[in-house]
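Participant: Please work out how this folds:
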Amino acid sequence: MAPKPEQQQLFRPAPLPTAELSDEERLACLRLIRSDNVGPVTFRELINHYGGATKALEALPALSRRSGAGRPIRICPRADAERELEAARRAGATALFTIEPNYPALLARAEAPPPMLYVKGRLELLNAPSVAIVGSRQCSAAGAQLTRIFAADFAKAGFVVVSGLARGIDRAAHETSLPTGTVGVIAGGIDLVYPPEHVELQARIGTEGCLVTERPPGLKPQGKDFPRRNRIIAGLAHGVVIVEAAGRSGTLVTARCANDLGREVFAVPGHPLDPRAEGTNGLIKQGATLVTKAADVVEVLRPIMGLDERRYDYAASQEPLPAEPEAAPSPVPELAPDDVLKAVLAALGPAPVTIDAIARQSGISVQAVQGALLELDLSGRIERQGYSLVALKVV
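Facilitator: As a prediction, this is how the structure comes out:
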C-alpha cells in the first residue's frame, strides 16, 4: 500500500526544539497551562507571540481586559504550580513541554497536542518507531494470545509498543513488549494506578519502559479522561492495531482518533458470531487495513516512515524475547466453582484456543480450568478440537 502524500508529510521527521528550559520558565509554562481559558492552541500562540511563558503570563491580565471579559482571568498561582511539580518529582516523573527537547515529535505534529506531558522512565522510547496495540478489556484467551504474538513480532522488528495499561489486550501487549520497549499511556495522575491490579505492571513500565499522562499527579481518572488518553495513544504511534473491540467499545475511540490524526488503522478480523469482534470487523468494512500478522503492519508502515527495510527484516531480528510460561500460576486459588466457570466462559470464544491460554487469561490454574471445561463439555456448551484446543459452541 503506497503512502498518501499527506502521510509522507506527516511522518517526515520534524526538527525537535534544542533549547533547554530554565526551571523558572518551566514553572511559568505550567502556570500558563493551568490558567483559565488557556488550551493547547492558545498556549502555543501565547508562547510564539511573546517569546516565552514568563512574558505571556505577564501579558495575560491586560489581554483579558482588552477582550472584554466580565471578570479578570484566573492565573494559576505560583505556589500551586510548584506543588504540582513537586508531587510529580516525588512520583519520579518529569514534566515535558511541547517547546522543549524530547517531547514526542510525532505527537507534536498532531493538531493541538497536549502542551505538557508527565513522563516517567525511558524517554528515548517516545521518539522511536512505534505501533499501538489496543483492544477489549474483556478479551478472549485467543485475543490475548494473538496480542502477545503481534507484540513479540513488533519488538523483534524494532518497534516500541504503545498501549493504554487497561485490562485485557492492553495488558498482554505491555507484558510482552516490556523487555524491548513499551509506552503506557494512563488516564489519571502518574502517581495513581488504574486498574488497581496493575500496580506491579505500571511500576515496571515506569522503569523499564515509559509512562505518559497529561493529567496532574493525584488526579483520579474519570470518564472524560479516557478519550483524551486514547488520543495520546494514537498520537504517539505510527499506526494503531485493534485486536478485539465490541460494537460500542471504547477501543473504537482510539481508532477514530488515529484516523483523525492521519495514522494508519489496522484491525484483526474476528469470528462473526463473537461480539468481541463486532467492532474490529466493522472497522474493516469502513476501510481499516485487515491484518493477521505483525508483518502485514510493518509492510504498510515501512514506506510511510521511510525505514530501512533491512533493519526491519524479521530474518535479522533482535535477540529473542524470553520465553513466557505456558500458564500463569493462579492468583485466586480459592475461587468458588461458579466463579471459575464464569471466568473460563469469559475467556472462551468461537475461535479454538489452548487450555494453557485459558488458564493464563483467566488467572486460574490449569487443573481448575480442566475441571470447568469438563462441566461445560458435559452440558454441551463447548467444542473440543483434539486434546488441547477448545472453543465455545455456537448455537
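
Participant: C-alpha from now on. contacts and neighbour counts both.
Facilitator: Will do.

Participant: Can you report how many residues lie near L21?
Facilitator: Per other C-alpha atoms under 10 Å, the neighbour tally for L21 reads 15.

Participant: and for comparison, fold this next one:
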Amino acid sequence: MNMLSQEEAFARIRLLRSPNVGPVSYRQLLRRFGSAQAALEALPDLAGRGGAAYRPAPEGRIADEVQAVRRAGARYLFHDSADYPPLLAQLGSAPPILTVRGDAALAARPCVAIVGARNCSAAAVKLARQFAGELAEMGFVIASGLARGIDGAAHQAALAGGTIGVIASGIDIVYPPEHADLQEQVASQGLLLAEQPPGTEPLARHFPSRNRIIAGLAAGTLVVEAAPRSGSLITARLAAEAGREVMAIPGSPLDARAQGCNQLIREGAVLVQCAADVAELLSAFDGTPRSTFRDSAPPPAFEVEELADEPADIASLLTIAPVAVDELIRQSGAPAAAVQLALLELELAGSLVRHAGGRVSRAG
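Facilitator: Okay, the predicted model is just below:
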C-alpha cells in the first residue's frame, strides 16, 4: 500500500468509530468513495437513507484515542498495511484497524491457535504447555486469548518461540489482572493485538469478536479442553467457517470439561494426540482443511466465564488423569499447606486417589 498521510489515517480511525459503521460497511464506504476523508464528508448525506445515526465520530474523541494509543506504546495497523496479518486479512469480517504492540512480522509465520477452558484441569494445563512449547520449537507461532487456564499456559510455553495474544479490551487494559506480567511479556517478546479502542473494558460482547481474530490468525485451531458451551467452541466454529483446520485433544467422557473436545471430534474435528500430529496437519495445509467439522447450529449463548474473578478450587483442577501435587499448587496459586489440606479433605471424602510419585487424581 502507499504510505497513508496522517490526515487519511486519522480519517480512517474516525470513520470506523462512527455510529453504525462496522468492518463490512467500512470497506464498502472506502470502495465507494475512494478514501476515508471522502467517506466522512458523505456520511451526513447518507443519513436520509441510513438514519440520523450516520454521522462522523467527533474529532476530539479520536484525537484523544490516538494519544492514548501512543501513551500505551502501541500503534495502529490498517487492513491494507504490508504487515497486517495475512491469514486474518482473508476474512471478510477482519478488523479494518488493529492496535498492536510488538513484532507484527510474527503474524506472517506459520501459526496455530491454542484455546481451551479457563477453569481447566491441571492435566489439561500440562498438555497445553507441552503442545505450545513443542510447536514453538518446530517454528509455529502460538496464538491465544490471554485468558486464564489454557490460554495463559500456551502463551507462557511459547514466549521464547513466538506468541500472539489477542485481547477483548483496549490495548492499554490488562485482563485478567493476574496476567499483567504475562501480557507485558507477550507485548515485549511477541505480539499483542486489540480491536477495541484504548480504555475499553472487556465486556461480554467483545469476547466472540476477539475469538474470530484468534481463529483468523491461524491455519488451524486446537482445542485442549472445553465444556459443551464455551468460548473455545465459538473459536472452533469460527475457524471452521474461515476454512481452517479444527483440532481437538480427546478426554475422558467422565469429565464434563472434555465433553466439548469430544463433541468436536465426533462432528469432524481432527483428533490429535501430540504436537507432531498438529505440525503434520498444518504443514500440509493448502487451504482445504482435512477436518470436516462444520457447525451448522446457531452459536451457543456465550457464557461469560472470562469475567469471573474467583480462583478455581482444588477439586476443579482434578481429573481421572494423575497429576503432580506441585502442579496443583502452581495452577491454583494457593499456599502448599492449603492445597495439601484440601487434598486430605477430598481423600477422606473418597473423592481422591493417590498415585506413586506424589501424584493424585479424582476418584472415578
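
Participant: Superposed, what's their TM-score?
Facilitator: After superposition, the two chains reach a TM-score (TM-score structural alignment, normalised by the length of structure 2) of 0.89; 342 aligned residues with a C-alpha RMSD of 1.9 Å.

Participant: Secondary structure class of V24 of structure 2, three-state.
Facilitator: Secondary structure state of V24 of structure 2, per DSSP: H, G, I helix; E, B strand; the rest coil, is helix.

Participant: number of nearby residues for it?
Facilitator: Counted with other C-alpha under 10 Å, residues neighbouring V24 of structure 2 total 13.

Participant: how much space is there between the corresponding residue of structure 1 for it and L27 of structure 1?
Facilitator: Aligned by TM-score structural alignment, V24 of structure 2 pairs with V41 of structure 1. For V41 of structure 1, the distance to L27 of structure 1 (C-alpha to C-alpha, to the nearest Å) stands at 19 Å.

Participant: again, but for S64 of structure 1
Facilitator: From S64 of structure 1 across to L27 of structure 1, the span is 21 Å (C-alpha to C-alpha).

Participant: Neighbour count: these two, which is higher?
Facilitator: When neighbours are counted by other C-alpha under 10 Å, S64 of structure 1 and L27 differ, and L27 comes out ahead with 20 against 15.

Participant: Go over the secondary structure and confirm that one is in a helix.
Facilitator: Yes. Membership of L27 of structure 1 in a helix is supported by three-state DSSP.

Participant: What's it aligned with over in structure 2?
Facilitator: Match for L27 of structure 1 (TM-score structural alignment): F10.

Participant: With adjacent residues omitted, what lies nearest to that match?
Facilitator: Nearest residue to F10 of structure 2 in three dimensions, chain neighbours excluded: I62, at 7.6 Å (C-alpha to C-alpha, 6 or more residues apart in numbering).

Participant: So the one you found is in contact with I13, correct?
Facilitator: Yes. Between I62 of structure 2 and I13 a contact is recorded at 7.2 Å, counting by C-alpha atoms under 8 Å.

Participant: With neighbour numbers in mind, choose between those two.
Facilitator: Each of I62 of structure 2 and I13 has its neighbours counted (other C-alpha under 10 Å); I13 has more, 23 against 18.

Participant: Report the contact partners of that one.
Facilitator: 62, 97 (C-alpha atoms under 8 Å, 6 or more residues apart in numbering).

Participant: Distance check, it against A334 of structure 2.
Facilitator: 44 Å.

Participant: Now do stretch 55-62 of structure 2: which range of structure 1 does it align onto?
Facilitator: Taking TM-score structural alignment, stretch 55-62 of structure 2 hits residues 74-81 over in structure 1.

Participant: Same question for the matching stretch: list its buried residues.
Facilitator: 75-76, 81 (16 or more other C-alpha atoms under 10 Å).

Participant: Go ahead and name everything in contact with that stretch.
Facilitator: Outside stretch 74-81 of structure 1, the residues within contact range by C-alpha under 8 Å, 6+ apart are 27, 30-32, 34-36, 57, 60.
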